[in-house]
Each structure stands twice: as C-alpha cells, then as structure tokens.
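Trainee: here's a sequence, model it:
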Amino acid sequence: MSRPQSWVPTDPRSAPTREHVLSGLHGTDEGGAELVQLLTPEGQRVSDDRFGSWADDVGAEELKGYYRDMVLVRRVDREGNALQRQGQLGIWVPLLGQEAAQVGAGRAATPRDMIFPSYREHGVAWCRGIDPTDLLGIFRGTDHGSWDPIEARFHLYTIVIGNQCLNATGYAMGQKFEGKVGDGPDAEATMCFFGDGATSQGDVHEGFVWAAAYDAPVVFYCQNNQWAISVPLERQTRVPLFQRARGYGFPGVRVDGNDVLACLAVTRWALEECRTGNGPVLIEAFTYRMDAHTTSDDPSRYRLADELELWKLKDPIERVRVNLVREHGVGQDFFDEVQAKSDELAARFRAFCVAMPDPGPDRMFSEVYAELSPQLAAEKSAYLEYHASFEGA
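Mentor: Model prediction:
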C-alpha cells in the first residue's frame, strides 16, 4: 500500500489523519530518503554522499572496537537490570537497543568537547571513560554521581526531563563567549542527549531558542526510541522530530540510530559544524527502546509484542557482527574474547554494587557545599549529635 502524500493544512483548525501522521514519522529505513544509514540491518556497508566520508577511516579494527563497546555496554545494562530486580538497586534505566546511538555519538566527540546526558546514557559514559561502577551510586541512592564532570567532560546525570538542554546551551554559549569556537585545533563544542519525550518539554524548546539566537556550538542529540514511557511518538508530534530544527533556524538530520557507523559519521559532522562557528545542529537518532522505560515500568501494558519482534531484526550489535564476519573475515575467537570480557565486567560490576557501603550521615553536608557557613556547620553538628543518640547508630 502506498503511503499518503504529505499533509498540508488548509484550515488551522484541521488535523491530519492517523495515516498521515504515521507515514511522516515512520518513513525511515524502509526506503525513507531522509534517513542516513551506512550499515544496513543485514550488515552491509552502504554509501552516503553527504556523510559517508565522515566514517571513511573506519576499518576492521575500528569496527571491532565499536562492537566491543556495544557488547560491554549491553552486558552492564543487563546486569544493572538484574541487580534492581534482586533489590540491590532502587531503580535502573535500561538502554537495551540504543547501544549504537550512544556509542556512535560518544566516540565522535573529542576530549575537548563537553557532554550533557539525561539518565540513560550509560554507553556515552563508557565512551567518556566513566567506569560503569561510578553509575551505581545514582541508582542505589548513595550519591548523585561519583565522577568529576569537568575532568571527564561529561556532566552528571540529569533526572529532570529536558533540563540538561538549558544547561548544555548555557555552557555552549560560554564556549563561544570565551573564544573556544573557530578553526583552531583547540576548538570545542557541546553535545546534549535527550529522548523523544523530552521534546514535549519547555526546557528543550527554550534551549533551541537560545542556541539559535546566539549560534551556540551545541549538538542536540535526540534518541527517538519511539516511546515517552507509555506515550507513542505519534501522540507528541505531527512531523518527524528532526524537521523541528527548521523552525528554529538550524539544521536537523535523521540518522539510523541502530547504525553505529551512521551515528558516528553524522555526529562527527555536527560537532565540527558547531566547533567552526556554524551554530547548533539537531540530530534525531531513530532507534527503539527494547526494554522498559525504567524498571518501574511495564511496557507490555501499552505496546504490542510484534512491534518488539520487528525491531529485534534491526539489532545494532548483530548488524556489526555480521559485517565483521562477512566483509572482514573476523573469526569466532574475537567474539569469544569479547564475550569473556563482558562476563568479567559484569562480575566486577555486581561485586562492586553488593559491597557498596552506606554513606555516612554527614554526606548531605560534606558533598553538597564547598564551604559550610556558620549556620550550616551548626546544623551539621546538631544533626550528627542527634543521629548518634540512637541505639546502634
């Protein structure tokens, strides 16, 4: 059945049909000309006139590295899920199915670039050198993140939906004001991650407005995983998300979010656009959330099993494995080695989690303020004295 033509409103009170909405949203890897793809679901490397050159340096060794990244990140994610189910974590936010979108974008950034995540970017954290065990405190309730965001060039996780877009835009404006944008080798850019659900939040739109007005060097990276918890994408927008950038005056690109090479190439291009002073870019990584929104969610209540089965055929890790075998002759020994490393990482991740000590009662004071005011010092002293008065404290 042919898709309906693009819907153009003649009456501002009119609305598109469901078929029109769906045709606009899902014109993707099934022949959609606007989708950037370099690696098909069948593992075939294909060309792209606009972005293909940005991944020309990726050969067998580089592709093996991205495969290793995605396998290890998925293994940590599955272990985190299991730990929550066993009562070791208060909550876990799965990234299953979004490994390529995160690893491709994360590996595209240089050490000078600054990244602002939401709360699902475990794969980006991995690419920035954050040990997976550093994520555990957030979900175990012992801290808000145990890495130095300035040193890692990776901000702490943001739980408030979309708020990181304002933070990222402000940081990028600072990069421009301080002369860190241009053709020099020390040029910087900022990248901000958020989901399709966040595009319905005012903070995201305010970030777009300010970034456009000041030509801020920020890449807005939307991982469109099709579901904002239980709300499908067609309930949030009448047009594909990447087209929204046009309304703010900067470019928008839709990329196959299950294709690590395409995500790498498009993000490299976008970051370079920002570093050289061409202003913000919006990337829509079209992917799918294979698991629940969080471990508090039950996706079986709002989506069909056949939708999930369809996306399993587009698995981001499997297409890289097939390419490595068919086009590069990579043998089973490599895949066995990666599997063994993933098991070792999962065991270390689990052991660290189980052995994590409870934070001391002074933590809310010692890890919040750089210097305590006299009033806070008195409050701390009174609180610790009160806490110590309990039996077994």
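
Trainee: can we go C-alpha only for contacts and neighbour counts from here?
Mentor: OK.

Trainee: pull out the buried positions in the helix or strand residue 211 falls within.
Mentor: Here residue 211, judged by DSSP states H and E, is contained in helix 202-213. Across helix 202-213, burial judged by 16 or more other CA atoms under 10 Å covers 203-205, 207-212.

Trainee: name the next helix or strand downstream of it, please.
Mentor: Once helix 202-213 ends, the next helix or strand along the chain (criterion: DSSP H and E) is strand 218-224.

Trainee: what is the helix holding residue 211 packed up against?
Mentor: Applying 3 or more CA pairs under 8 Å, 6 or more residues apart in numbering; DSSP states H and E, we find helix 202-213 packed against helix 163-177, helix 244-248.

Trainee: quick one: which of those helices is nearest residue 381?
Mentor: Between residue 381 and the helices and strands packed on helix 202-213, the shortest gap by CA to CA is with helix 163-177, which sits at 34.0 Å.

Trainee: got the contact list for the closest one?
Mentor: Outside of helix 163-177, the residues that reach it under the criterion CA atoms under 8 Å, 6 or more residues apart in numbering are 115-118, 158, 181, 188-194, 203-204, 206-208, 210-211, 214-218, 220.

Trainee: who touches the helix holding residue 211?
Mentor: By CA under 8 Å, 6+ apart, the residues outside helix 202-213 that reach it are 162-163, 165-166, 168-169, 173, 198-199, 216-218, 248-250, 279-280.

Trainee: hang on, the earlier thing: can you say which of the contacts of helix 163-177 are buried?
Mentor: The neighbour-count criterion (16+ other CA under 10 Å) marks 115-118, 158, 181, 188-194, 203-204, 207-208, 210-211, 215-218, 220 among the contacts of helix 163-177 as buried.

Trainee: chain center to stretch 160-168: distance?
Mentor: In this view, stretch 160-168 has its centroid 13 Å away from the chain centroid, taken as CA atoms, centre = their mean, to the nearest Å.

Trainee: any buried residues in that stretch, and which?
Mentor: Applying a neighbour-count criterion of 16+ other CA under 10 Å, the buried positions in stretch 160-168 are 161-168.

Trainee: what is the burial count for the residue lying closest to residue 273 once chain neighbours are set aside?
Mentor: In space, and not counting its chain neighbours, residue 273 is closest to residue 279: 7.0 Å by CA to CA, 6 or more residues apart in numbering. One way to gauge burial is a neighbour count; for residue 279, by other CA atoms under 10 Å, it gives 26.

Trainee: same question, residue 91
Mentor: Residues near residue 91, counting by other CA under 10 Å, number 19.

Trainee: the stretch 1-150 of the chain: strands as residue ranges?
Mentor: With DSSP state E, counting those that start in this stretch as the definition, the stretch 1-150 of the chain shows strands at residue ranges 35-36, 114-116.

Trainee: mind listing what's buried in stretch 383-393?
Mentor: Under the neighbour-count criterion of 16+ other CA under 10 Å, stretch 383-393 has nothing buried.

Trainee: sequence B follows; please return its structure for comparison with A:
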Amino acid sequence: MTPSDREATGLLTRPDDLVRLLDQSGVRHASPEFDPWVADVDLDALIRLHRDMVVVRRLDSEATALQRQGELGLWPPLAGQEAAQIGSARALHDDDFVFSSYREHAIAWMRGVRPDELLSVWRGSAASGWDPYARRMAIPQIIIGAQTLHAVGWAMGARWEGTTSASIAYFGDGATSEGDVNEALVFASSFDAPVVFFCQNNGWAISEPVGLQSKQPLARRADGFGMPGIRVDGNDVLAVLAVTRWALERARRGEGPTFIEAVTYRMGPHTTADDPKRYRSDDDLAAWRERDPITRLHAHLAASGADIDAVDADVKEAADRAAAELRAGLTAIADPEPMSVFEHVYAEPNSHVERQKERFARYLAMFGDEDGGTA
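Mentor: The predicted structure follows:
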C-alpha cells in the first residue's frame, strides 16, 4: 500500500506504531510520510520551538512556586508535556478554535493569553480567565472530557457555515474513560466534523496508570468510531507538529475527525494538591527524565550547528522576562467585589439567584459591609 493509499483509507500509520522524528538523543530520523509536513521547519524555526518550550516550563515552575507561597489556590503542572502542547499549538491557524482541559497552559500562552488571565481562576479571583472569542480558545474545562463535546459542536457549526476552520480538543488519558469523550467521538464521526481529538497520554489519571484503563493503545479506540487514530511521541515536538498539521489538514478538506494519542509523561503531580510519590517510583520518573522534550531538541540544535551559547542566552532572557511578567500579572489581579459572584450566572433575571443575592447581602451587612464591598 502506498502512502497516498494509506492516507486515503485512514491508515496513515498503525496506532500501535509511534511516529517519531527526533529520537531520545536528538538524532533526526527520516519519515517519508511525515517529513513533508515539517519541510518548512528550518533551524530558526526549531530554535523558536525550543524557546517556546523553555519559556512555558519556566512559567509552569513559577506558577507552582506561587501556589506553594500561598498566592494561588491550586495549580496543575504541565512539566514534561511541553512538546505535546507547543508542537500542536504551532500547527493551529489563527481561526481555529481550542477546547482544552485544565493543564494546557502552554496552549493558552501560545494563543496570546496574558499572565493575569492565566492565573486569575487559580487565584480564585474570577470564574473564567479570558475572552474565548478574542483568544480563539475556550475557558479551560474542569469537568473531565466535557470539552470534547463542545469542540465537536463548534466544528459541526463551522462546517455548516462553509468555513475551513477546525477545532481541537485536548484531554488526558483518564478522560477517554468518560462518556462525554465517547459521545463526542460518535457525533464527530457521524457528521464528519472538522475536529482533532488530541489525547495527551501522560501515563496517569491522577493515581491510576493508563494500563488499568486500556489493554490496547488508546489510539486504537478510534477504529471503533470510524476515524483514523495515530500515536506520536509526545516528547518529540517536531513529530507532534507534523502529525497535528496532517490531522488538521484532513479536517479542512472535509475528511472528518482524527484521534491523536501523544505519548508523554507528567513529570510533576496531577495538581499541587497531589503527591505522586505515593503511586509511582523514582525509577519510572528517572527513565522519563532521560526522554525530556527540551533536552532532546537542545541536543538536536547543538548537533545541527546552532550557536548553542547564543541560543541558551536568548532563551534564558525570554524565560526570565516571561516569569517577571507572570509575577507582575499576578499582583495586578484585583480582588473581586463579593456581590459580583452573582453576575453573568444567567442571561436573564432569575428569581432564585435574586433571593441568594439578597441573603448574601444581609450576611455581608453583619460585618459592617452593607454596600457589598470587599470586607
């Protein structure tokens, strides 16, 4: 079967194969199927990808530290998943729409979300962080897997309107056990929705290993829904970029949805309220540290003739600047007025909400805060 035949039948690669262009040591390997999708990625573009990953890892470590310092109520770290998020984000067009879970901070950063917008929810200062229409990215979904249904609905609407835009839904391996995700796959397949399902298989659904959820690679589930499923090395930013571009192009051509399983690893806890040492071994973590996506691309840049000292200096400056912006953005977040919690609950006046509002105002008045201001 030729590559074109395999693409036409949705069998571009078997889901138990792992698409990889950069190996663990940063060595570039040829791929007749996927090299064309990254033919435009020159050395400068690789340096930018490296910078993106280093910056978002720094932002993630800063936010984790801010939570430990009591400035944030909670934070879900993304360390280890930078390549999966940056590679796929770089494949998106400006008019595409992102529907994410709560860990896709790198995606948000790449879509132009400001630091204060990124942190306000986790600080408890707002019910949502940013204008989804301005950023072309929905507010992160806390309910596991619900965003996949939203992505399919948006994609169906985009197709009916005759646009070439596509949506992408990000979720973890644990979400594949949820009914919402499976229902979304049914609808997407039935209506040939231009949507990409991007599963970041980071090995753990909180404390449950992925092997307890599925006896087969998660991408194989796509077969039952009549769509191509493909596995990619989620720590290889170049391969992720290629695979996501391919899947999005299928969607734009009207060929329907694709399921991508990016095999990666959550280096830190599920959230800052979690202790991963209770359920995984140090040896397991050490093995995955050797597959670090940033170290891998850095090695490839050094071997490709990049001025690595200049690259490192530029990346450090960018990361320091982003970290400073993050902390400055945090201090700029204003505490909300207590009564504002009732705003935007319903589009129209609602008597139930009005009763709660009245009772809460009386409660605040007990503390000498009759005007509903900050006590």
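
Trainee: next one: the residue nearest to residue 273 of structure 1 from residue 212 of structure 1, what distance?
Mentor: Relative to residue 212 of structure 1, residue 279 of structure 1 is positioned 7 Å away (CA to CA, to the nearest Å).

Trainee: now do the shared contacts for those two.
Mentor: If you check residue 279 of structure 1 and residue 212 against CA under 8 Å, 6+ apart, the residues they both contact are residue 250.

Trainee: re the thing from before, residue contacts, the residue nearest to residue 273 of structure 1?
Mentor: Contacts of residue 279 of structure 1 by CA under 8 Å, 6+ apart are 211-212, 214-218, 250, 273.

Trainee: again with residue 47 of structure 1
Mentor: If you count contacts by CA under 8 Å, 6+ apart, residue 47 of structure 1 has them with 37-38.

Trainee: what do you get for the one 4 residues further on?
Mentor: When contacts are counted by CA under 8 Å, 6+ apart, residue 51 of structure 1 touches 36, 262, 265-266, 269.

Trainee: check those against residue 242 of structure 1 and report the nearest one.
Mentor: Taking CA to CA as the measure, residue 242 of structure 1 sits nearest to residue 36 out of these, at 12.1 Å.

Trainee: how close does the equivalent of the closest one over in structure 2 sit to residue 78 of structure 2?
Mentor: In structure 2, the residue paired with residue 36 of structure 1 according to TM-score structural alignment is residue 19. Here the criterion is CA to CA. By it, residue 19 of structure 2 lies 22 Å from residue 78 of structure 2.

Trainee: what segments of structure 2 are helices?
Mentor: Read by DSSP state H, structure 2 holds these helices, from start to end of the chain: 3-8, 43-68, 82-89, 105-110, 115-123, 132-135, 146-160, 179-190, 221-224, 237-252, 282-289, 293-303, 308-332, 351-365.

Trainee: winner for burial among those helices?
Mentor: helix 82-89 (a mean of 28; mean count of other CA atoms under 10 Å).

Trainee: structure 1: matching residues for that helix?
Mentor: On structure 1, the counterpart of helix 82-89 of structure 2 by TM-score structural alignment is residues 99-106.

Trainee: re earlier: nearest approach to residue 270 of structure 2 belongs to which of the helices of structure 2?
Mentor: Closest among these, once you apply CA to CA, is helix 43-68, at 11.8 Å.

Trainee: what's the mean distance for the closest one versus structure 1?
Mentor: On superposition with structure 1, the average gap between helix 43-68 of structure 2 and its aligned counterparts reaches 0.7 Å (mean CA distance after the TM-score superposition for structure 1).

Trainee: re the thing from before, take the helices and strands packed on helix 202-213 of structure 1 and lay them out in JSON lines including distance to residue 333 of structure 1.
Mentor: Formatted as JSON lines, these follow (distance: least, CA to CA, whole Å):
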{"stretch": "helix 163-177", "distance to residue 333 of structure 1": "42"}
{"stretch": "helix 244-248", "distance to residue 333 of structure 1": "45"}
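
Trainee: nearest to residue 315 of structure 1, of those helices?
Mentor: Ranking those by distance to residue 315 of structure 1, with CA to CA as the measure, places helix 244-248 first at 27.2 Å.

Trainee: just give the closest residue to the alignment partner in structure 2 of residue 54 of structure 1, not the sequence neighbours.
Mentor: Under the alignment defined by TM-score structural alignment, residue 54 of structure 1 is paired with residue 37 of structure 2. The spatially closest residue to residue 37 of structure 2, leaving aside those adjacent along the chain, is residue 242, at 5.0 Å (CA to CA, 6+ apart).

Trainee: with residue 217 of structure 2 instead?
Mentor: residue 16 (6.2 Å).

Trainee: neighbours of that neighbour, how many?
Mentor: Here the neighbour count serves as a burial measure; for residue 16 of structure 2 (other CA under 10 Å) it reads 15.

Trainee: save the strands of the stretch 1-150 of structure 1 as a markdown table, and put in distance to residue 347 of structure 1 too.
Mentor: Compiled in a markdown table, these are given as follows (distance: least, CA to CA, whole Å):
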| stretch | distance to residue 347 of structure 1 |
| --- | --- |
| strand 35-36 | 37 |
| strand 114-116 | 28 |
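
Trainee: among these, which is nearest residue 101 of structure 1?
Mentor: strand 35-36 (12.5 Å).

Trainee: now for that closest one, which elements pack on it?
Mentor: strand 252-256.

Trainee: with structure 2 overlaid, report how far the strand it packs on is off on average.
Mentor: Distance for strand 252-256 of structure 1, averaged over aligned residues: 0.4 Å (mean CA distance after the TM-score superposition for structure 1).

Trainee: so which bit of structure 2 is that strand matched to?
Mentor: Residues 229-233 of structure 2 are where strand 252-256 of structure 1 lands, counting by TM-score structural alignment.

Trainee: cool, stretch 63-76 of structure 1 as well?
Mentor: Counting by TM-score structural alignment, stretch 63-76 of structure 1 pairs with residues 46-59 of structure 2.

Trainee: show me how far that stretch is from its chain's centre.
Mentor: 15 Å.

Trainee: now do that stretch: everything it contacts.
Mentor: With CA under 8 Å, 6+ apart, stretch 46-59 of structure 2 has contacts from 78-79, 82-83, 86-87, 105-106, 109, 237, 294, 297-298, 301, 311, 315, 318-320, 322-323, 326.
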